[in-house]
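In: Here is a sequence with its predicted model. Questions after.
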Amino acid sequence: MTHHVLYDPEGRLTAELPPDRETHEQAVRTALAWSSPLDVPADDVAQIGHLLAGAARVVAEEVRACAARLPEDDGRRLFAELILREAEGPLSQPCTSLNRVHSRARLIRSLYERLDRVRSAAPADEVTASSP
């Protein structure tokens, strides 16, 4: 089986590709298991960073879409918007170290936690329409 890493820094594909949570969580677990820069070849760090950034952007877009369906004064929406703004900084930086790989992996976990919260708060008919 062949896998392709999609690099989509502008987020054009996020509207067409739903989050693949199982794959994303496996990538996060694998990345966080590396405890030393010697665990991963230096040439692969940037590629892994691109993969994780792409996953984070897909999940962030889903969080954004679900949060937008909540009332403007809902605390879950406000907190989701704050997390999304804070995510842009790390995602805009090049991934040049294992520390940044770990940061992106933890960011994906945070985004999925937020996605679960905003999905549970959205009206049921709207959630099922956007679920993969």
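Out: Looks like it came in fine.

In: Only C-alpha atoms from now on, for both contacts and neighbour counts.
Out: Will do.

In: does the closest residue to Ile83 other than its chain neighbours sit in a helix, a strand or a coil?
Out: Closest residue in space to Ile83, ignoring its immediate chain neighbours: Leu111 at 7.8 Å, by CA to CA, 6 or more residues apart in numbering. For Leu111, the assignment made with DSSP: H, G, I helix; E, B strand; the rest coil gives helix.

In: want to compare, so here's the second one:
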Amino acid sequence: MNSTHTVLYDPTDELPLDREAHRDLIQAVLAWTAIPKPAAADLQHIALQLTGAAQAVASDVRRTAARLPGDHPALALADVVLAEADRRLSVAPQATVRCVQNRARLVRALYERLDRLTDVTLATSP
């Protein structure tokens, strides 16, 4: 029996996320105006793509943060961003422009936090 389940991202696969594609999608989504509204099926598909990206980047943020000492100041903001991501991702994505744009903003915020944490971990590496 064939599975209809599609894996968006497998963190054990060692393949990086397609960050440029995410960046382009985020820019396009955030540039949308009220008219014309994309079709509901398109919105649902994009919402699912961005949800998968947000979950994957959040996992990367967690792994990167775990490499820092427990008292490092960068962990506080990482915890706040991850808590907000968990809260927002606990709600099922909707086929609305507002939902899609909010997911795009979330992915952008997670990538920003990941970049900052990566910089900090590189600076603190022996």
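Out: Good, I have the coordinates. A quick note: this is a predicted structure, and the numbers were derived from the prediction, not measured.

In: Verify the stated contact: the residue nearest to Ile83 of the first structure with Arg64.
Out: No. Assessed by CA atoms under 8 Å, Leu111 of the first structure is found out of contact with Arg64, at 10.1 Å.

In: So these two - more neighbours on which side?
Out: Leu111 (23 against 18; other CA atoms under 10 Å).

In: For Ala39 of the second structure, see how far away the alignment partner in the second structure of the more buried one is.
Out: Aligned by TM-score structural alignment, Leu111 of the first structure pairs with Leu110 of the second structure. Distance, Leu110 of the second structure to Ala39 of the second structure, by CA to CA, to the nearest Å: 27 Å.

In: Pro123 of the first structure: neighbouring residues, count only.
Out: The number of residues packed near Pro123 of the first structure is 13, by other CA under 10 Å.

In: residues in contact with it?
Out: With contact set as CA atoms under 8 Å, 6 or more residues apart in numbering, Pro123 of the first structure has no partners.

In: distance of it from Arg69 of the first structure?
Out: Remark: distance between Pro123 of the first structure and Arg69 of the first structure (CA to CA) = 8 Å.

In: same check, this time on Leu52 of the first structure
Out: Computed as CA to CA, the Leu52 of the first structure to Arg69 of the first structure distance reads 26 Å.

In: out of the two, which sits in the busier spot?
Out: Leu52 (28 against 16).

In: That one -> the second structure?
Out: Using TM-score structural alignment, the partner of Leu52 of the first structure in the second structure is Leu50.

In: correct me, but Thr118 of the second structure touches Thr64?
Out: Yes. Contact criterion CA under 8 Å: Thr118 of the second structure and Thr64 qualify, at 6.6 Å.

In: hey, where'd the helices end up in the second structure?
Out: Assigned by DSSP state H, the helices in the second structure fall at 19-30, 40-66, 74-89, 97-124.
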